[in-house]
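Enquirer: Here is a sequence with its predicted model. Questions after.
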Amino acid sequence: MGLFTEAEIAYLQKQRLGRLATVTKTGNPHVVPVSFLYNPEFESIDIVGRTLPTSLKYKNIVINGRVAFVVDDIASLSPYLARMIEIRGYAEIVLRDENDPLPHALEMSLEMRRTIARNVAPEMIRIRAKRIISAGLGSNPLSMSRRTIADDGSVTEARTPLQPIQFDAEK
């Protein structure tokens, strides 16, 4: 197994909107919604944008690469089932490949990827996980997984059962 489980990868590949938290130079949190893609080559989250180099998130990452990234949704209201993945780690600024700027966006044609690339900055944010927390994903949606990635790449995992949320019938 790599850093992410098959269920987490499938979830990330179906979602397009997440929340990126960075740390400002004064130590305050800064959270923004961002479009993203899971990059299987680097087991990373890649974020692009039109004005990325002028954004506060970009500037925060240049100063302090510590980030948290969350993707979540509600899969069902009855029974209630929320799904989420939180990735804590470090982000770096990298340059995209101009010939194939988003090679891991498999659902897009090369022409579409190149069109997008012409409309976004050449720099992108790449998030590398040091901690992954997920819930509501996989064969047991009532389970939470917590994994820590050491500097040598080794992974330790803990799983916790979740209690189902019961709602009283409407009166």
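Expert: Happy to help now that I have it.
Enquirer: make it CA atoms for all contacts and neighbour counts henceforth
Expert: Fine.
Enquirer: Report all helices and strands that the host helix or strand of H30 contacts.
Expert: For H30, the element it lies in under DSSP states H and E is strand 29-35. Strand 29-35 sits against strand 17-23, with contacts defined as 3 or more C-alpha pairs under 8 Å, 6 or more residues apart in numbering; DSSP states H and E.
Enquirer: what about the longest strand in this protein?
Expert: The longest strand of the chain (DSSP state E) is strand 80-95.
Enquirer: got the residue ranges for the strands in this protein?
Expert: Going by DSSP E, the chain shows strands at 17-23, 29-35, 37-39, 44-47, 66-77, 80-95, 123-135, 143-149, 155-161.
Enquirer: which one of those lies closest to F167?
Expert: strand 80-95 (8.6 Å; C-alpha to C-alpha).
Enquirer: here's the one I want to compare it with:
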Amino acid sequence: MTLTPEQVEYLNSQTLGRLATVDRHGAPQNNPVTFRYNPELGAIDIGGHNLGASRKFRNLAGNNWVAFVVDDIASYQPWRVRCLEIRGRAETLSVAEPLRPGFSTELIRIHPDRILDFGLTAHGAAAPERPQ
């Protein structure tokens, strides 16, 4: 599945997302992560400090299905929320160029199977109502 130019532009404007994985007992885990869009592969690369020793990295050995979300509040007046959710399969790479200086050489790469978004364009789906 391929991201649209609007989705790629949004990803490139953000630095923090949330990665949901599932452990070997079926328990979900959701963590904030830093990422970059990989245009050559149409994938999302996730890095971090000592990523290979993390629970999310280990979770992928038993179940490589993931959900990845990037969202923000584009404006408060008017209320405008943007969100991009990518579901797909992830692979773990143990010898990769670090995503950022000081990060480990391990990487999680997400290959999208399903992409959902709202609020990324003026003509896109309406954002949810602002909570009271």
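Expert: Yep, it's here. Computed from a prediction, not measured in an experiment: that's the story for all the values here.
Enquirer: mean per-residue distance, the strand holding H30 of structure 1 to structure 2?
Expert: Here strand 29-35 of structure 1, set against structure 2 after superposition, deviates by a mean of 0.3 Å using mean C-alpha distance after the TM-score superposition for structure 1.
Enquirer: Show me what that strand is in contact with.
Expert: Residues outside strand 29-35 of structure 1 that contact it (C-alpha atoms under 8 Å, 6 or more residues apart in numbering): 16-24, 47-48, 57.
Enquirer: Return the list of helices and strands in contact with the longest strand of structure 1.
Expert: Packed next to strand 80-95 of structure 1, using 3+ C-alpha pairs under 8 Å, 6+ apart, are helix 56-63, strand 66-77, strand 123-135.
Enquirer: Now distance to G2 of structure 1 and mean neighbour count too, for the strands of structure 1, in a markdown table please.
Expert: Below are the strands of structure 1 laid out as a markdown table (distance: least, C-alpha to C-alpha, whole Å; neighbours: other C-alpha atoms under 10 Å):
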| stretch | distance to G2 of structure 1 | mean neighbour count |
| --- | --- | --- |
| strand 17-23 | 21 | 20 |
| strand 29-35 | 23 | 13 |
| strand 37-39 | 12 | 21 |
| strand 44-47 | 11 | 20 |
| strand 66-77 | 19 | 16 |
| strand 80-95 | 14 | 18 |
| strand 123-135 | 11 | 22 |
| strand 143-149 | 10 | 18 |
| strand 155-161 | 9 | 12 |
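Enquirer: now the ones you listed in TSV, with distance to A117 of structure 1?
Expert: As requested, the strands of structure 1 are exported to TSV (distance: least, C-alpha to C-alpha, whole Å):
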stretch	distance to A117 of structure 1
strand 17-23	18
strand 29-35	14
strand 37-39	14
strand 44-47	12
strand 66-77	23
strand 80-95	11
strand 123-135	10
strand 143-149	31
strand 155-161	34
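Enquirer: Compare the ones you listed and give me the one nearest L110 of structure 1.
Expert: strand 37-39 (15.2 Å).
Enquirer: Show me the contact partners of the closest one.
Expert: 9, 12-13, 16, 44-47, 104-105.
Enquirer: sorry, back to before: quick one: the helices and strands packed on strand 80-95 of structure 1 as a markdown table, columns for distance to Q163 of structure 1 too.
Expert: Shown next, in a markdown table, are these (distance: least, C-alpha to C-alpha, whole Å):
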| stretch | distance to Q163 of structure 1 |
| --- | --- |
| helix 56-63 | 36 |
| strand 66-77 | 15 |
| strand 123-135 | 12 |
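Enquirer: do you know which of these lies nearest M112 of structure 1?
Expert: strand 123-135 (17.6 Å).
Enquirer: Against which helices or strands is the closest one packed?
Expert: Counting by 3+ C-alpha pairs under 8 Å, 6+ apart, strand 123-135 of structure 1 packs on strand 44-47, strand 80-95, strand 143-149.
Enquirer: Of these, which is nearest L3 of structure 1?
Expert: Per C-alpha to C-alpha, nearest to L3 of structure 1 of those: strand 143-149, 7.7 Å.
Enquirer: Can you tell me what sits against the closest one?
Expert: Contacts of strand 143-149 of structure 1 (C-alpha under 8 Å, 6+ apart): 3, 129-137, 155-162.
Enquirer: Also stretch 54-62 of structure 1?
Expert: By C-alpha under 8 Å, 6+ apart, stretch 54-62 of structure 1 touches 21-25, 30, 32, 52-53, 67, 91-93, 125.
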